[in-house]
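Undergrad: Here's my sequence, what's the structure:
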Amino acid sequence: MKRKSIYLIRHGETDLNRRGVVQGSGVNAPLNEWGEAQAEAFFNAYQHVPFDKIYTSDLLRTHQSVRGFLRQGIPHESYAGLNEISWGVREGKEPNTGDSNYYRELVTAWRNGEVHLAAEEGESPVDVRNRQIPVIETILSRPHERNILVAMHGRAMRVFLTILFNQPLVRMDDYEHSNLCLYKINYSYDKGQFDLEISNDITHLLSLEIPQTL
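TA: Presented below is the predicted three-dimensional model:
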């Protein structure tokens, strides 16, 4: 049976994550010290996996999250199609009551089926799905890549998982995530379907000591 194992991670923490600032695709923030420690912990836990390819978004925080694997010389491809959703004009702003209410209402609308509704000067979940599908098709067109590592972003991951499991976008919030969490998905070429093996796993982070700066 031909199979492909997809190790899907969210990037490590950034200072903007810490402060509750929405980054989206328009803010290219680096990992902070804690995010770097998360990336190292994930590498230490999964460096034994014989990855054939690494796929990331175009944003720095995903590249930094897989740096340990890249240093091993594993082939790497970067796609804007895997970038985080664009949250539009509110990206990068310090959280305030007005913006918090805006995001809450927008996500509620998506849950109620208004998935074509875009953030102001940003994207909708449908927009994100449409740019992800060609990347997924590229990944699946390479059966010789048996084990792959994919580094993405929170909302983008939720959309990505609904595509894999052929679910409507209103189900995307079923998929919880945290910084440097892992989803492991197996694809059967014979059956043409995906199976979820691991969901939002952070056991590889449990040995980390919380820095005094937190």
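Undergrad: For the rest of this, base every contact and every neighbour count on C-alpha atoms.
TA: OK.
Undergrad: who does the host helix or strand of Ala109 touch, helix- and strand-wise?
TA: Using DSSP states H and E, Ala109 sits in helix 97-111. Packing contacts for helix 97-111, counted by 3 or more CA pairs under 8 Å, 6 or more residues apart in numbering; DSSP states H and E, involve no helix or strand.
Undergrad: this one as well, want them side by side:
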Amino acid sequence: MQHTEASSLNKKTIYIIRHGQTNLNLQGIVQGRGMDTDLNEFGIKQGEAFYEAYKDIPFDKIYISTLKRTFQTVKKFIDLGIPYEKLIGLDELGWGIWEGQPSSPRSRAAFSDLANEWEAGNYNAKTENGESPNEVLDRQKIALQHILNAENENTVLICMHGRAMRLLLCYLLKKPLCEMKDFPHSNTSLYILDYEGGDFNIKTFNNLKHLDHLNG
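TA: Okay, here's the model as predicted:
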């Protein structure tokens, strides 16, 4: 991973969460970059639960995607006056013609074939009118460099999307993208990473303890 000299001198702690639940999540319908959906009632509760668990963390900056479900998830932190910024590099992977479509044998077969391509190392494979992992990673690298180069931002909260989060974690931890499946996620899953000397180290893996009282 290549960072500028300035960014490699920065020390940061980065909290990365997936957005809260939407109705399309609940229905098992693919959203992707082209579906700007709202959180449902339970998704709002998930965001509030995350806030209650982490409201005392001194976040210096919040970064979200351009899709409103990420803003809605961390709104309570933003309401505290913590500065935030939307970055297109944090948007979800575009699933093209399958976005918003109900699950079907044809769609499941298409996604299975695509997953097999990715596991085989073909990171340029994509759905019709969609994005490949390499294309998503290209915009993620720009967003990441922006975040790492920012001064006086020692503790950062990022809210983004499931597949994009898997790709980003592979890149941060210098793993091949074919290992993206090794980073499980569900709505408001939390990963915490430390950044120092140009390297990321994972501290917290797929933490969902903040949701215990909702799922009980």
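Undergrad: what TM-score do we get after superposing?
TA: Structural agreement between the two chains, given as a TM-score (TM-score structural alignment, normalised by the length of structure 1), stands at 0.94; 208 aligned residues with a CA RMSD of 1.2 Å.
Undergrad: ok, back up a step: where in structure 2 does the next helix or strand after the helix holding Ala109 of structure 1 align, residue-wise?
TA: The element immediately downstream of helix 97-111 of structure 1 (helix or strand, assigned by DSSP H and E) is helix 125-140. Residues 133-148 of structure 2 are where helix 125-140 of structure 1 lands when matched by TM-score structural alignment.
Undergrad: what about the matching stretch, how far off from structure 1?
TA: Once superposed with structure 1, the aligned residues differ from stretch 133-148 of structure 2 by a mean of 0.4 Å; criterion: mean CA distance after the TM-score superposition for structure 1.
Undergrad: where's that stretch relative to the chain centroid, distance-wise?
TA: Per CA atoms, centre = their mean, to the nearest Å, the displacement of stretch 133-148 of structure 2 from the mean C-alpha position of its chain is 12 Å.
Undergrad: Aligned against structure 2, show me the partner of Val27 of structure 1.
TA: In structure 2, the residue paired with Val27 of structure 1 is Met35, using TM-score structural alignment.
Undergrad: Equivalent analysis for Leu182 of structure 1, please.
TA: Across the alignment, which pairs residues by TM-score structural alignment, Leu182 of structure 1 is matched by Leu190 of structure 2.
Undergrad: Let me know whether that match touches His210 as I believe.
TA: No - under the criterion of CA atoms under 8 Å, Leu190 of structure 2 makes no contact with His210, lying 9.4 Å away.
Undergrad: Can you show me the strands along structure 2?
TA: Remark: strands of structure 2, listed N- to C-terminal, are 12-18, 61-64, 84-86, 155-160, 190-196, 199-207; assignment by DSSP state E.
Undergrad: can you redo those as CSV with distance to Gly216 of structure 2 and mean neighbour count?
TA: Formatted as CSV, the strands of structure 2 follow (distance: least, CA to CA, whole Å; neighbours: other CA atoms under 10 Å):
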stretch, distance to Gly216 of structure 2, mean neighbour count
strand 12-18, 21, 23
strand 61-64, 29, 24
strand 84-86, 32, 17
strand 155-160, 25, 24
strand 190-196, 19, 19
strand 199-207, 16, 15
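Undergrad: Now tabulate those strands in a markdown table and tack on distance to Gln46 of structure 2.
TA: Shown next, in a markdown table, are the strands of structure 2 (distance: least, CA to CA, whole Å):
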| stretch | distance to Gln46 of structure 2 |
| --- | --- |
| strand 12-18 | 11 |
| strand 61-64 | 17 |
| strand 84-86 | 20 |
| strand 155-160 | 13 |
| strand 190-196 | 12 |
| strand 199-207 | 13 |
